[in-house]
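Peer 1: I would like to see how this sequence folds:
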Amino acid sequence: MNLRALACVLPLAALSAGGAHARTERLALVVANHQGGGDLPELRYAGRDGQRLADVLVDLGGFERADILSVIDGEGGDVMGALDEVERRVARAKQGGDEVIFLFYYSGHAQNGVLRLGQTQLDMQTIKRRLEQSSADVRIAFVDSCGAGAMTREKGGTLAPPFVVAVDEGLSARGQVIITSSSASEVSQESDDIQGSFFTHYLATGLRGDADRNQDGKVTLDEAYAYSYGRTVAATSVTRSGAQHPTYSYDLRGAGDVTLSEPGGADVLIDFPAESQGRYFVVDLDRQLFVAEVDKDAGNASRIALPKGQYAIKKRMDSHMLMTRLSAREKGVFTLDEGAMERVSFADDYAKGTPILSDRIADQVGFALSMGLGAQLVLDPGDDGDLFPGLAYVVIEARGRNLVGERIMTSADVGFGGTRVERDVPGGTLPADVVHVQGGVNVLWTTRLFDDAVLLGGGGRLAAMYWQHTFQDATALPAGVEPRQWYFDFAPGLVGMAGWSFANWGHAEITARSSVMVYTYDTVRPVFPVEALASVWFDF
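Peer 2: This next block holds a predicted model:
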């Protein structure tokens, strides 16, 4: 029996069996929860950590976005239900002859060997047993929480740097690996500086290429673990809570390579040449997100992989920053030229990269502008529809996010529309042109789902509505009928919306509004405008 080092990797390259190469299905479940119940403090970055790892899996790990399930701020039952769904997908893939890799990730509170999911709890050993019972060929778990080492302690969990696993030659990889962010007795820590947990931050950065020790364009599991272990221990050794030591537990056999990420094949590669040294931060300027950190010594080149976009690279000096912009809209390799970096004061840092993200994109203050089309119908039990006819209109809306509170959006809108109706007049009907103008202010409570791809919101609205009727042939009007008539009123109401993010810079929304106003011209009665809108938003 020959022994070899196991290279476990996330796109989880081909697993071979009997000389035939089966298709490999990749599934992931990302669980994040900011609340731990009781007197545990609210976490700020659990959702963002989950989003960062999911992004890396999609960008570089061969995962499809649709195959990454997520449970954000859910309960224990939600997690178990998601595990059931994963297993159903595993079974379907296995029936089709595919081999399956399943990755489980958790970021949140844990205490005394249980995951704390809001007001519910889920025993770590329950999760471990579900992984062991899964039909997936390879199961990999990353658990980023306090005391997460309780999950690896039971069967030989090891607190140590890089590991080597002996496997039998000629067999494809099968089994599971569990990696945790800390030992059973240690605290896992978040950092405002890196806007996330130390462990997940270094894991994601390593998978983007900084952990690729042999520069073969692939990051294996042992490379990722060694990198995140070393960086996590070093970064936390100077914190108030003390050093945090990632641990692992493995039960893996076979000779198949499982690759976690393949940064060498990414659209955008950023090279840090051998002569560069220091700590570099990379910020996605399109989203103002802190995406990677490279801490290197002179003498060895380093490379990280990113999707296409607009980036800033900055290096912190004692009294200032060195910064440069990188436009990477096209596929290519970009080399950092530190001599060309701009000297910038800390106050003039144009890429803060520190929006405080939780499970939503948006605990930061932000703004958005939209244009859309709407349709309005006024429910008026005292009229046959000619006073307030149904019509289409164009709407422009400006919105502020978190200006008055977390998850609260405030906006102002204006709409213009018109139609033509046959107005009832004494002796018959006459055609009239109808112009409708409205403006409103809205206050919405919002939440985001599915890795921030879906935005839901609801709240209140106060609108000012104006209608004007102009008869086309004033000479045909009976005596006493004005050729131009108008009506104005305020209309309080409700609004609900759902949005879908289709790009870093924007999203689409559908909105429903309902309101009430009191008609008082010749009689007093309530009327009820209802509206539906579709709009495209540009996010800033």
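Peer 1: can we go C-alpha only for contacts and neighbour counts from here?
Peer 2: Will do.
Peer 1: and Ala204, helix, strand or coil?
Peer 2: helix (DSSP: H, G, I helix; E, B strand; the rest coil).
Peer 1: the longest helix seen in the chain: how far from the chain's middle?
Peer 2: As assigned by DSSP state H, the longest helix anywhere in the chain is helix 76-95. Remark: helix 76-95 is offset 22 Å from the chain centroid, using CA atoms, centre = their mean, to the nearest Å.
Peer 1: show residues contacting the helix or strand that it is followed by.
Peer 2: Sequence order places strand 99-107 as the next helix or strand after helix 76-95, per DSSP states H and E. Contact with strand 99-107 is made by 12, 15, 22-33, 46-47, 49-50, 90, 93-94, 136-145, as judged by CA atoms under 8 Å, 6 or more residues apart in numbering.
Peer 1: who touches the next helix or strand after strand 99-107?
Peer 2: Where DSSP H and E defines the elements, the next helix or strand beyond strand 99-107 is strand 109-111. The contact list for strand 109-111 (CA under 8 Å, 6+ apart) reads 33-36, 115-117, 145-148.
Peer 1: what residues does the helix or strand containing Arg279 touch?
Peer 2: Following DSSP H and E, one finds Arg279 within strand 278-284. For strand 278-284, the surrounding residues in contact (CA under 8 Å, 6+ apart) are 289-297, 309-316, 351-353.
Peer 1: swap the cut-off to 6 Å and go again
Peer 2: 289-296, 311-315, 353 (CA atoms under 6 Å, 6 or more residues apart in numbering).
Peer 1: now the angle from the helix or strand following that strand to strand 278-284?
Peer 2: In the C-terminal direction, the helix or strand that comes right after strand 278-284 (DSSP H and E) is strand 289-296. Using axes from the mean of the first three to the mean of the last three CA atoms, to 10 degrees, one finds that strand 289-296 and strand 278-284 are set 160 degrees apart in direction.
Peer 1: give the other helices and strands that strand 289-296 contacts.
Peer 2: strand 278-284 (3 or more CA pairs under 6 Å, 6 or more residues apart in numbering; DSSP states H and E).
Peer 1: tell me how far the strand it packs on lies from the chain's centre.
Peer 2: In terms of CA atoms, centre = their mean, the centre of strand 278-284 is found 21 Å from the chain centre.
Peer 1: one more to put side by side:
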Amino acid sequence: MSLGRLAALAAAACGLTAAWAAPAEARIERFAVLIGNNAGEKGEVELRYAEDDAAKMVDVLKDLGGFPPANLVLLRSERADTVRRTLIAMNDRVRAAMSTPDTDILYLVYYSGHADANALHLGPTPLSLTEFEQLVRGSAASARLLIVDSCRSGALTRVKGGTSAPPFVIKLDQRLAGQGMVTLTSSSGNEDAQESDELKGSFFTHALVSGLLGTADADRDGAVSLEEAYRHAYESTLRATSRTWAGAQHPTFRYDFRGQGKLILTELPVHASLRSVLRFPRGRSYLVMRDSSEGSVAAEVGTNDAARTISLRPGRYFVRGRGPDFLLEGAIEAEAGQAVDVGDERLSRVMFARLVRKGGGVREVAHGPVAGYQLRTPLVAGDSPCHGGFLGYGIELQHIGIASRLSACRSGFQNEHLTARNDELGLDVRLSHAWDLPVITLGVGVDLGLAVMRQQFETRGDAPDRHGLAGAFGAGAGVTVDLARGLYLHLEGGAQTYVLKQRRAGSEAAEMAPSLAARLRAGVGVSL
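Peer 2: Coordinates of the predicted model:
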């Protein structure tokens, strides 16, 4: 986002407040209509979180924005005629409030759901964008803020909307009635607005709510202005969606303003006695969920956020911090009027492989290389143990692990007539299941492999080299201990059955026969 655009938004925010041209002692009343609808027109994929996003906005405006509950209207799954009547009724209330001397009005309208180039899709009933904009623009409020989190089509992250359409921009007439209006949209004209299962909401509204809770307070003055909220929502949305299949999403703004000043959306210290404050260290990002790890996401503190403090309702929260190769997880009790420092010592470290086995969508797969020492007991009487090494790569899914290993070892024997050296090059694939304990991980598995064998002799006579091929199968158990930075120690033992050609004593002919051996592997791996 260019500095010019940010400067323009700052000027817009300034203009909204000063345009009221009221004395310093003027009373400010706040009104808001928040609309969420998961359903769209026929053929459009149903959204999961649009209505929840609207409810989150209600909570933060009521708790920190100074919006009285009586002035907040939440519409969930309502049709176009209900939305139209509600906006008209709210305009009447705003007009009546404006008739009171020395009163300024902030009027906020929020929408999350489906839309196309012409209309909001409130289930099967459309509401034209022109009419929607005019209902907000025609309000007598001193300052009007319209927030639209909407777009179209659907894919891996459930982009918000239903059917493909040409790129569009929600256009709003910049020659507005009244004294000031700013419109924020969650994406630019040729992009989709995306939802996230991990966040249990849209990227844009999640970033906006987190910012209003405190992470957007860039100047640390205890208040979040419109400019700060938009800057935070823009940067956080762009950063998060740049990693999704649908691609980066760029929030936009449109404005019409006069004057100077700053529009404050939420104030933190004013409500400190009724709220709990969580403070987070720098260097990693944190998600805060209500009640448990399965609860709704209350807020997020990004790795690059300058403000590391959020204001929450008292209660129990589950905090998840993300490191380079691990998560930090734990429950936090947030009490009214208290500030809690959420340091690493309050949370438990969980490595990525454990996260995969834990499930819940935090991480779907972990993988990485492993290498180490291998020992196999003799396959035939008189041979020595086979010492060597192995190199492999493993993939961990929620319920099963898959690993391939390339190994090499050498054994031999010696008598009065000759010295023999046996070399083995093997490849095996292992399927396993693991159980995570507090310190270690235990696993059991079965494997299937193939080995190429070469036997060389040193003797005074003529003893040509021998080559052979052996199949192998077996089962065993292993233990893993997590180290730092994704590293882990792995110890694995098991019984192996080799099927190979063997010469019996007194016979020149070689016959296929099984041979039982034990195998031990010890190595170091890294989880990516």
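Peer 1: about what we covered before: equivalent range in the second structure for the longest helix of the first structure?
Peer 2: On the basis of TM-score structural alignment, helix 76-95 of the first structure is assigned to residues 80-99 in the second structure.
Peer 1: out of everything not next to it in sequence, what's closest to the counterpart of Asp212 of the first structure in the second structure?
Peer 2: The alignment partner of Asp212 of the first structure in the second structure, by TM-score structural alignment, is Asp217. Ranked by CA to CA, 6 or more residues apart in numbering and with sequence neighbours excluded, the top spatial neighbour of Asp217 of the second structure is Val224, at 5.1 Å.
Peer 1: equivalent analysis for Thr441 of the second structure, please.
Peer 2: Thr480 is the one closest to Thr441 of the second structure (CA to CA, 6+ apart), at 5.0 Å.
Peer 1: what lines up with that neighbour in the first structure?
Peer 2: Checking with TM-score structural alignment, Thr480 of the second structure has no match.
Peer 1: who's in contact with Thr480 of the second structure?
Peer 2: Per CA under 6 Å, 6+ apart, neighbours of Thr480 of the second structure: 440-441, 489-490.
Peer 1: can you tell me which of the contacts of strand 109-111 of the first structure end up in strands?
Peer 2: Per DSSP state E, strands hold the following members of those: 115-117.
Peer 1: so where is stretch 440-450 of the second structure in the first structure?
Peer 2: On the first structure, no counterpart of stretch 440-450 of the second structure exists by TM-score structural alignment.
Peer 1: what of stretch 194-208 of the second structure?
Peer 2: Residue span in the first structure matched to stretch 194-208 of the second structure, by TM-score structural alignment: 189-203.
Peer 1: kindly provide the distance from Trp225 of the first structure to Thr410 of the first structure.
Peer 2: Actually, residue 225 of the first structure is Tyr. It isn't Trp. When distance is defined by CA to CA, to the nearest Å, Tyr225 of the first structure is 44 Å away from Thr410 of the first structure.
Peer 1: and the two? Which one has more around it.
Peer 2: Set side by side, Tyr225 of the first structure and Thr410 show more neighbours around Tyr225, with 27 against 20, by other CA atoms under 10 Å.
Peer 1: can you say which helix or strand has the equivalent of that one over in the second structure in it?
Peer 2: Aligned by TM-score structural alignment, Tyr225 of the first structure pairs with Tyr230 of the second structure. Using DSSP H and E, Tyr230 of the second structure falls within helix 226-241.
Peer 1: buried residues in that helix?
Peer 2: For helix 226-241 of the second structure, the buried set under the neighbour-count rule, 16 or more other CA atoms under 10 Å, comprises 226-241.
Peer 1: tally up the residues packed near the counterpart of Val58 of the second structure in the first structure, please.
Peer 2: In the first structure, Val58 of the second structure lines up with Ala54, judged by TM-score structural alignment. For Ala54 of the first structure, the count of nearby residues is 25 (other CA under 10 Å).
Peer 1: what about Ala54 of the first structure, distance to Ser501 of the first structure?
Peer 2: For Ala54 of the first structure, the distance to Ser501 of the first structure - CA to CA - is 16 Å.
Peer 1: try Asp73 of the first structure
Peer 2: Counting by CA to CA, the gap from Asp73 of the first structure to Ser501 of the first structure is 20 Å.
Peer 1: same check on Val9 of the first structure?
Peer 2: To Ser501 of the first structure, Val9 of the first structure is 30 Å away according to CA to CA.
Peer 1: neighbour count for the two, which is higher?
Peer 2: Ranked by neighbour count (other CA under 10 Å), Val9 of the first structure and Ser501 place Val9 first, with 23 against 16.
Peer 1: is that one in contact with Gly256, as I believe?
Peer 2: No. Using CA atoms under 6 Å, Val9 of the first structure makes no contact with Gly256, being 10.0 Å away.
Peer 1: ok, of the contacts of strand 278-284 of the first structure, which one's closest to Leu369 of the first structure?
Peer 2: For the contacts of strand 278-284 of the first structure, the minimum distance to Leu369 of the first structure (CA to CA) is 20.4 Å, reached by Leu289.
Peer 1: dump the residue contacts of the closest one.
Peer 2: If you count contacts by CA under 6 Å, 6+ apart, Leu289 of the first structure has them with 283, 353.
Peer 1: counting by contacts, list what the longest strand along the first structure packs against.
Peer 2: In the first structure, taking DSSP E as the definition, the longest strand is strand 428-449. The elements that strand 428-449 of the first structure packs onto, with contact taken as 3+ CA pairs under 6 Å, 6+ apart, are strand 408-425, strand 454-471.
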